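In: sequence plus the predicted model coming up.
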Amino acid sequence: MSANDNDLSVMEEAADWVDRLAELSDAERGDLAVWLNASPEHAAAFAALRHTLRDTALLEAVDRLRSAPVETLAPRRSAVGGWSPAGLIAASLLVMVTGGLLGARLIVHRATPPIELATAVGARADHVLSDASTVRLNADSHASVAYSRSARDIYLRKGDAVFEVAKNPRRPFNVMAGDAKVTAVGTVFEVDKVGDAVEVRVFEGVVRVSQGAASPRLLRQGEWLLLAADRTASRGRLPADSYDAWRGDWLEADSMPLKYVVARLNRYSPQSLVLRDPELGALRVTGRFKLDRPSEALAMISSLLNLKVEKAGGRIYLASPTPTQSGRSPRS
């Protein structure tokens, strides 16, 4: 097989995977991971197509070309007939490769341009990355994906996400949140920028957590670590069903500071939730709350802590009816 024939085959296969990405079963995702890890050219073609498909102007041009015959290669046709966008773009990229405008090796060695992932208030989204890792982005969250040949870097700008990492010891998977860095090879873990802190929870495998000049900490399956803004840290054990609870939009609070509970509920609330007195944020909350029903959760919390709920100016406030609270103490 000639080099051009091989380029054609790889781009055709990549187009097929990209076309079907949103509807892959768990088994098929495993097959995709095997295909991506089989060759650097596979991963490069897949990443190039996914990045190119985010170009609005190019997609509009592809729509105009879908009825035109393309003889360069025969990608999978879309369910509605005609060429799929990924197939047409694969053909265009292949023409550039075989025409000498863009060498295949150049695609392999360059870093993938950053990809921005974001969700609105109340909305979650799953994203399968070019290496078959999955980012499960919580509501009202934002992450930047910056892959290179030697590393897989994610910058959690805001909010919360779970990462299901495809194993590749030669390309560490790093998540940066504030001044904290979480490194994994193949595992399932959560990073949550909540208020002024970063919480890491490990559902499977082991991760290494570093913050500034402090010595890195190893965090194993079933453990959580909370890094506060003042560089203090606390850790503990997760309930056995933590990941299932996360996927079901449940918040399991075990003596959790109220300010962190409110921050998490705000990701789902159409109205901003505010503590009338910042000192209330140190009150401890224990319970199980449905995040996608913030009003119900707030009513339960106000009852538990003897707080009152006030609405004003499009916001919902939690306030204390008396100078002292019912025996609840701030975090020491």
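Out: Right, received. Where do you want to start?

In: from here on, contacts and neighbour counts on C-alpha atoms
Out: Will do.

In: and the contacts of stretch 289-306?
Out: The contact list for stretch 289-306, computed with CA atoms under 8 Å, 6 or more residues apart in numbering, reads 122, 249-253, 264-266, 268-269, 285, 307-309, 318, 320-321, 325-326, 328.

In: can you mark which positions in that stretch are buried?
Out: Taking 16 or more other CA atoms under 10 Å as the basis for neighbour counts, the residues of stretch 289-306 that come out buried are 289-292, 294-295, 297-298, 300-301, 305.

In: pasting the second one now:
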Amino acid sequence: MARAANWAALLDDADVNRQVREACERWCSQDPRHRVALDRMRGLAARFDRLDGMERETLTVAAARRARPDHRSAIAALAMLVLVVAGGWRLAPLLVPLFPDHRTDAGQRRNVALADGSELVLDGNSAVDVDLSATVRRITLFQGQVQATVTADATRPFTVTTADGTATALGTAYIVRKQAEGTRITVVESRVQVCANAQVAGCLDLAAGQRALITPTGVQRLSDVDPRAAAGWVRGWLEADDMPLPELLSELNRQRQRPIRFDPASLAGRRVTGSFPLDDTDRAVQALAAATGLRLYRAPDGDMVLSTSR
């Protein structure tokens, strides 16, 4: 929803260029839900135009309390009109993701020091809320990926929660990633308890190097990994161990303002092992092209394209 708000803001600009429109169309084509979310956000914009002056001012002030001070805050404010139009605060939980406490754009990583001594590292295109109280420490991950390095406190559990479930620290460091099929948990150090929101599902305790995926139907164990390699993105490196090439390119694209274009079907079956710099993804994809014998070129619109054609 936050990404849809960003695109809605860009498209609302009278000077929007063709490249932006084409990039938005590519984003919409990645997942049918993207286009639905964008249409809803643009519909909110139309409803905002019909509000009177007092309502507009109320929404803008409310959004400014938490949104970043740029053009996207205006579109984020539109979401608040649902509260006015619907006549109540019952929809507020649906709008919270538009006003996260901390967020990153593509290609950014951010370290967040928490008041309890714990630390978060946000990957690109990530958004979280932080709730630290006398009885609980809760991080809500709306999108993207976060690593939590946790300071021990037996009286206050430390939990990262998503729409799929929860991951509670029984030790030190772990990674939580929100993705289309669910929420993936990777333990870097010590232990983590993973629980799904599904009523019929139980919980799993994971040790360092172990992973799990939380889905609407429960918690599924995944294959073990090297915990240091799994946390490589925190240090600015993508560690690939026999990784499918389309998956690797998708990971690089999460760090880019302009994604690398490729045809997943034509690259199916190709696998890659190596270390790739996330702070210089152009260099990473150049190394990929050299190692795989694929053609790398720039399209007329400036996008980088990786192709099997010569």
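Out: On my side now, so go ahead. What you see is a predicted model, and the numbers here were worked out from it, not measured in a lab.

In: of the contacts of stretch 289-306 of the first structure, which belong to helices?
Out: Among the contacts of stretch 289-306 of the first structure, the residues falling in helices (DSSP state H) are 264-266.

In: need those in TSV (columns: neighbour count and distance to residue 273 of the first structure).
Out: Conversion of those to TSV gives the following (neighbours: other CA atoms under 10 Å; distance: CA to CA, whole Å):
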residue	neighbour count	distance to residue 273 of the first structure
264	24	10
265	24	8
266	21	6
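
In: what would these look like in a markdown table with distance to residue 56 of the first structure?
Out: Listed next are those as a markdown table, based on distance: CA to CA, whole Å:
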| residue | distance to residue 56 of the first structure |
| --- | --- |
| 264 | 33 |
| 265 | 34 |
| 266 | 32 |
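
In: quick one on the thing from earlier: the buried residues of stretch 289-306 of the first structure: which two are farthest apart?
Out: Spatial extent of these (CA to CA) is set by the pair 292 and 305 at 21.0 Å.

In: ok so, going back, buried ones from the contacts of stretch 289-306 of the first structure, can you make that a ChimeraX selection?
Out: Taking 16+ other CA under 10 Å as the burial criterion, the selection of buried members of the contacts of stretch 289-306 of the first structure in ChimeraX is written as:
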select :122,249,250,251,252,253,264,265,266,268,269,285,307,308,309,318,320
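
In: rewinding a little: ok, the buried residues of stretch 289-306 of the first structure vs residue 15 of the first structure, which is closest?
Out: For those, the residue nearest residue 15 of the first structure by CA to CA is residue 292; the value is 36.1 Å.

In: trace that closest one over to the second structure, please.
Out: With TM-score structural alignment defining the correspondence, residue 292 of the first structure maps onto residue 279 in the second structure.

In: and that match, that's in a helix?
Out: No - when classified by DSSP: H, G, I helix; E, B strand; the rest coil, residue 279 of the second structure is found to be coil rather than part of a helix.

In: could you measure from residue 312 of the first structure over to residue 258 of the first structure?
Out: For residue 312 of the first structure, the distance to residue 258 of the first structure (CA to CA, to the nearest Å) stands at 20 Å.

In: so between these two, which is more surrounded?
Out: The neighbour comparison of residue 312 of the first structure against residue 258 (other CA atoms under 10 Å) goes to residue 258, with 22 against 7.

In: which residue in the second structure aligns with the more buried one?
Out: Correspondence of residue 258 of the first structure to the second structure, assessed by TM-score structural alignment: residue 245.

In: re the thing from before, from the buried residues of stretch 289-306 of the first structure, pick the one nearest residue 18 of the first structure.
Out: For residue 18 of the first structure, the closest of those turns out to be residue 292, at 31.0 Å, with distances computed as CA to CA.

In: give the aligned range of the lengthiest helix in the first structure in the second structure.
Out: Taking DSSP H as the criterion, the first structure has its longest helix at helix 3-20. Matched against the second structure by TM-score structural alignment, helix 3-20 of the first structure finds no partner residues.

In: for the stretch 1-150 of the second structure, which segments count as helices?
Out: 2-11, 18-30, 32-49, 53-64, 72-86, 92-95 (DSSP state H, counting those that start in this stretch).

In: show me what the first one is packed against.
Out: With contacts defined as 3 or more CA pairs under 8 Å, 6 or more residues apart in numbering; DSSP states H and E, the secondary structure elements packing on helix 2-11 of the second structure are helix 18-30, helix 32-49, helix 72-86.

In: same check, this time on the fourth one
Out: Applying 3+ CA pairs under 8 Å, 6+ apart, one finds that helix 53-64 of the second structure makes contact with helix 72-86.

In: packing partners for the helix it packs on?
Out: In terms of contact count using 3+ CA pairs under 8 Å, 6+ apart, helix 72-86 of the second structure is assigned the packing partners helix 2-11, helix 32-49, helix 53-64, helix 92-95.

In: one more pass at 6 Å, please.
Out: helix 2-11, helix 53-64 (3 or more CA pairs under 6 Å, 6 or more residues apart in numbering; DSSP states H and E).

In: so for stretch 194-214 of the second structure, first residue to last residue, what's the gap.
Out: Across its full length, stretch 194-214 of the second structure reaches 8 Å between end residues, using CA to CA.

In: and what of stretch 208-222 of the second structure?
Out: One end of stretch 208-222 of the second structure to the other measures 13 Å (CA to CA).

In: and the corresponding residue of the first structure for residue 154 of the second structure, helix, strand or coil?
Out: The criterion is TM-score structural alignment: under it, residue 154 of the second structure has residue 169 as its aligned partner in the first structure. Local secondary structure at residue 169 of the first structure is given as coil here, using three-state DSSP.

In: got the contact list for residue 169 of the first structure?
Out: Residues counted as contacts of residue 169 of the first structure (CA atoms under 6 Å, 6 or more residues apart in numbering) are residue 185.

In: any idea how far it is from residue 17 of the first structure?
Out: With distances taken as CA to CA, residue 169 of the first structure is found 24 Å from residue 17 of the first structure.

In: swap in residue 263 of the first structure?
Out: Distance from residue 263 of the first structure to residue 17 of the first structure, counting by CA to CA: 38 Å.
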